[in-house]
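> next comes the sequence, and after it the predicted model I'd like to discuss.
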Amino acid sequence: MEMQPLTGAPGAPYSQSSTPVPQRDPNALLNECREVSRNLDIVETRLPELQRLQKNFTSGGGASAQQVDGLSADIMTQYRGLADRVRRIKGQPDAGNPRNRPQIDVLDRRMKRSINQFQQAESQFRKEVQEQQRRQYMIVNPSATEQELDEVTAAGTDVQIFQQALMNADRRGQAQSTLRNVQQRHEAIQQIERTLMELQQLFQDLDTMIVEQEPMVQNIETKAEETNTHLEAGNVHVAKAVVSARAARKKKWICLGIVVAIIIIVIAIIFAYGATAGHWFG
């Protein structure tokens, strides 16, 4: 029985896996993209509510710093979770499939635009809080220079500067309420800075996710190429073994033919000798 190559032979032991491979849903990534997009719609509907609270806070309309911070933190948590989902989608092995790539790119751009909207709202809020700080300082120190006003809006120094200005202006009676308002706005500025830093980090994570996944994809491709190379090498060895077996069998038949021919020749010589001598047929 001849040996067969590993591929292309019916019933070859290594041509198929005996264990069925589970089939991945071809629409899984597209469905995930649609789900993330729907959740982005929900988050974006909360941004106008956040902006309304921020304006009420800076205008003294009744919104507290706790309300603003709470809603902002909640929205930040939602963006963080959605950005993580986008990164996981982009890291899937079939994310580069021509069927999936366009939709994933659309989702990635949509995610970044949405984060940018949140950044703009926070940046505008920071600007309004800083402007309010400047106005408050001008009230307690009308002769303040531009440098002093810039220092007032610098993180970490505004409370001390306000306190000193109130003491110098001899407005001790209103110091407590003014300092409380200043402290709230100072904490608001710090929270805004933390939020903006985290949003910037989300942008960087979205941009670096593909780079982080590329070595993994390359490794998968390398392993696949190595497997294919080994399979081809195995086929070559098997093909050589088949040729060798055929050659050995051919040599065996040649040797057998030579032996038979020799035996026939020997028998012919013996009969010829006996006939010539006349002893066998007389």
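That came through fine.

> for the rest of this, base every contact and every neighbour count on C-alpha atoms.
Will do.

> excluding chain neighbours, what is closest to Gln78?
Leaving aside its sequence neighbours, Gln78 sits nearest to Val43 (C-alpha to C-alpha, 6 or more residues apart in numbering; 7.1 Å).

> just give me the neighbour total for that neighbour.
18 (other C-alpha atoms under 10 Å).

> and stretch 90-109, which residues are buried?
90-91, 95, 100-101, 104, 107-108 (16 or more other C-alpha atoms under 10 Å).

> check stretch 203-220 too.
Neighbour counts over stretch 203-220 (16+ other C-alpha under 10 Å) mark 203, 206, 209-210, 213, 217 as buried.

> same question for stretch 162-171.
162-163, 165-166.

> next one: Gln204 from Asp84, what distance?
12 Å (C-alpha to C-alpha, to the nearest Å).

> quick one: the helices in the stretch 101-250 of the chain?
Taking DSSP state H, counting those that start in this stretch to define them, one finds helices in the stretch 101-250 of the chain at 101-140, 146-152, 158-168, 175-277.

> would you turn the buried residues of stretch 162-171 into CSV with distance to Asp74?
Below are those laid out as CSV (distance: C-alpha to C-alpha, whole Å):
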residue, distance to Asp74
Phe162, 32
Gln163, 33
Ala165, 37
Leu166, 36
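
> any idea which of those residues is closest to Arg172?
Leu166 (6.6 Å; C-alpha to C-alpha).

> quick one: contacts for the closest one?
140-141, 172, 175 (C-alpha atoms under 8 Å, 6 or more residues apart in numbering).

> quick one: Ala277 from Ile254, how far?
Distance from Ala277 to Ile254, by C-alpha to C-alpha: 35 Å.

> do the same with Glu198
83 Å.

> including distance to Asp74, could the buried residues of stretch 203-220 go into a markdown table?
Listed next are the buried residues of stretch 203-220 as a markdown table, based on distance: C-alpha to C-alpha, whole Å:
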| residue | distance to Asp74 |
| --- | --- |
| Phe203 | 18 |
| Leu206 | 20 |
| Met209 | 24 |
| Ile210 | 27 |
| Gln213 | 29 |
| Val217 | 35 |
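
> also this one, for the comparison:
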Amino acid sequence: MSVDRLAELSRPAPVAGGVDSQTQPAPGRYEMRPLLSSQSDPSSMDGFLNEISHIQETIRGINENISRVESLQSSMLQAADAREEARIRSQLDSMTSETQQFMTHVKQKIKEIEPTPRHSDLAIRKNQFSNVTKSFMDTIQRHRQVALDFQKAESRQYERQIRIANPNATPDEIDQAISQAEQGRPAVFAQQLMQSMTNEQRRYDGQQTLDAVKERHEDIRRLAKSVEELSSLFEEMQFLLENQAKVLAQIEESSYQVVGDMEKGTQEVGKAVHYAKMTRKKKWICFGIFAVIVIIIVIVLAVHFAPSGGSGGGGDQSGGEQQQ
């Protein structure tokens, strides 16, 4: 299997405070990996199986990334300060971007190896294609669930930040701010809540709190968009799998019909052969009967027209005796 580096994502994540990452490595930091691409020809069986192996390997890489994303999300929720949170958010964005690139690559590869009726080894391709597509769909669902869980946790953090910044905010107002974030709308309502803070609160940490609320709003918005994209990708793969099943079912049904027609034709040929044999047998019987009749007629005619030599000879002998 040949390998092609399509995208180098191995950029070091930024470290807060300008500290060099080599002198002070950050916990939970991960190196981005290059995206691998198989150059096999899926028209042959060997090429098809190589593509399946490549897709499975990439799916394993996606699952590893999802586990790393979960770890980074947990670290981000437990960050001690805004600088630490910003550093982890940068790593999380890079890891999410890499994972999305891997998933797009797998989607394209699955579409490239989709079985068609022209393949003579359709049954093998059908099983392999179905298995790898279902595996990818499971991975999509896992990634989507991780995003949903983090979105809920971020919403709870968002709510706490708003309540700390503005204790007078009502539950309905907070729900409206969260709903705006999930719908991808600007943080207008959250800003209005921040603007209603008292002068004492503003003197304490007004702008810092507002920035933190905006960041959390953007996190929720990005998560909501990611969940929507993953749902669309899952539906696309599900449609592809169902459509493939329908096409293959039609092919199998046509094959069964052809086999049935052939069996029916074989039965009809068998009947025709049987009838032909019966006809020939009847012809021979008729010919035998006709021959017997002809023989009988010939015998009768021969007996009827045969000369009576015995009675003529007796007459001559009696006449001779009288003359003597």
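Yep, it's here. All of these numbers come straight from a predicted model, not from anything done at the bench.

> can you give me the neighbour number for Glu146 of structure 1?
Around Glu146 of structure 1 there are 10 residues (other C-alpha under 10 Å).

> and it? What does it align with in structure 2?
Under the alignment (TM-score structural alignment), Glu146 of structure 1 maps onto Pro171 of structure 2.

> quick one: the residue mapped onto Val259 of structure 2 from structure 1 and Glu212 of structure 1, what's the gap?
Alignment note: Val259 of structure 2 maps to Ala224 in structure 1; criterion TM-score structural alignment. Separation of Ala224 of structure 1 from Glu212 of structure 1 (C-alpha to C-alpha): 20 Å.

> do Ala65 of structure 1 as well
Where Glu212 of structure 1 is concerned, Ala65 of structure 1 sits at a distance of 39 Å (C-alpha to C-alpha).

> next: Asp74 of structure 1.
From Asp74 of structure 1 to Glu212 of structure 1 the distance is 28 Å (C-alpha to C-alpha).

> kindly report the same for Gln133 of structure 1.
Taking C-alpha to C-alpha, one finds Gln133 of structure 1 at 43 Å from Glu212 of structure 1.

> swap in Arg110 of structure 1?
From Arg110 of structure 1 to Glu212 of structure 1 the distance is 21 Å (C-alpha to C-alpha).

> ok, now Asp170 of structure 1?
Distance from Asp170 of structure 1 to Glu212 of structure 1, by C-alpha to C-alpha: 60 Å.

> likewise for Asn39 of structure 1?
Where Glu212 of structure 1 is concerned, Asn39 of structure 1 sits at a distance of 25 Å (C-alpha to C-alpha).

> what of Val259 of structure 1?
72 Å.

> can you give me the strands for the stretch 1-150 of structure 2?
Taking DSSP state E, counting those that start in this stretch, the stretch 1-150 of structure 2 contains no strands at all.

> returning to what we had before: Cys33 of structure 1: which of the helices of the stretch 101-250 of structure 1 is closest?
helix 101-140 (6.6 Å).

> show me what Gly234 of structure 1 aligns to in structure 2.
Checking with TM-score structural alignment, Gly234 of structure 1 has Val269 as its match.

> same thing with Gly70 of structure 1?
Per TM-score structural alignment, Gly70 of structure 1 is aligned with Ser97.

> let me know how buried the aligned residue in structure 1 for Gln151 of structure 2 is, in neighbour terms.
Taking TM-score structural alignment, the alignment pairs Gln151 of structure 2 with Arg126 from structure 1. Using other C-alpha under 10 Å, Arg126 of structure 1 is surrounded by 22 other residues.

> list the residues that contact Arg126 of structure 1.
Arg126 of structure 1 touches 188-189, 192, counting by C-alpha under 8 Å, 6+ apart.

> between those residues, which sits nearest Thr153 of structure 1?
Of those, the one sitting nearest to Thr153 of structure 1 (C-alpha to C-alpha) turns out to be Ile189, at 8.8 Å.

> map that closest one onto structure 2.
By TM-score structural alignment, Ile189 of structure 1 lines up with Leu223.

> where's that match relative to Gln73 of structure 2, distance?
In terms of C-alpha to C-alpha, Leu223 of structure 2 sits 12 Å off from Gln73 of structure 2.

> joint contacts of these two?
Phe150.

> coming back round to it: map the residue nearest to Gln78 of structure 1 across to structure 2 for me.
With TM-score structural alignment as the criterion, the equivalent of Val43 of structure 1 in structure 2 is Ile62.

> His105 is in contact with its match, correct?
No. The pair Ile62 of structure 2 / His105 is not scored as a contact, 10.9 Å apart, by C-alpha atoms under 8 Å.

> and the closest residue in space to Lys107 of structure 2 that isn't next to it in sequence, how far from Thr58 of structure 2?
Using C-alpha to C-alpha, 6+ apart and skipping the chain neighbours, the partner closest in space to Lys107 of structure 2 is Met237 (7.9 Å). The spacing between Met237 of structure 2 and Thr58 of structure 2, counted by C-alpha to C-alpha, is 16 Å.

> just Met76 of structure 2 next, same as before
26 Å.

> then Gln183 of structure 2?
Where Thr58 of structure 2 is concerned, Gln183 of structure 2 sits at a distance of 31 Å (C-alpha to C-alpha).

> residues contacting Ala181 of structure 2?
Per C-alpha under 8 Å, 6+ apart, neighbours of Ala181 of structure 2: 187, 217-218, 220-221.

> excluding sequence neighbours, find me the nearest residue to it.
In space, Ala181 of structure 2 is closest to Arg221, 5.0 Å off (C-alpha to C-alpha, 6+ apart).

> who are the neighbours in contact with the one you found?
Arg221 of structure 2 makes contact with 181-185 under the criterion C-alpha under 8 Å, 6+ apart.
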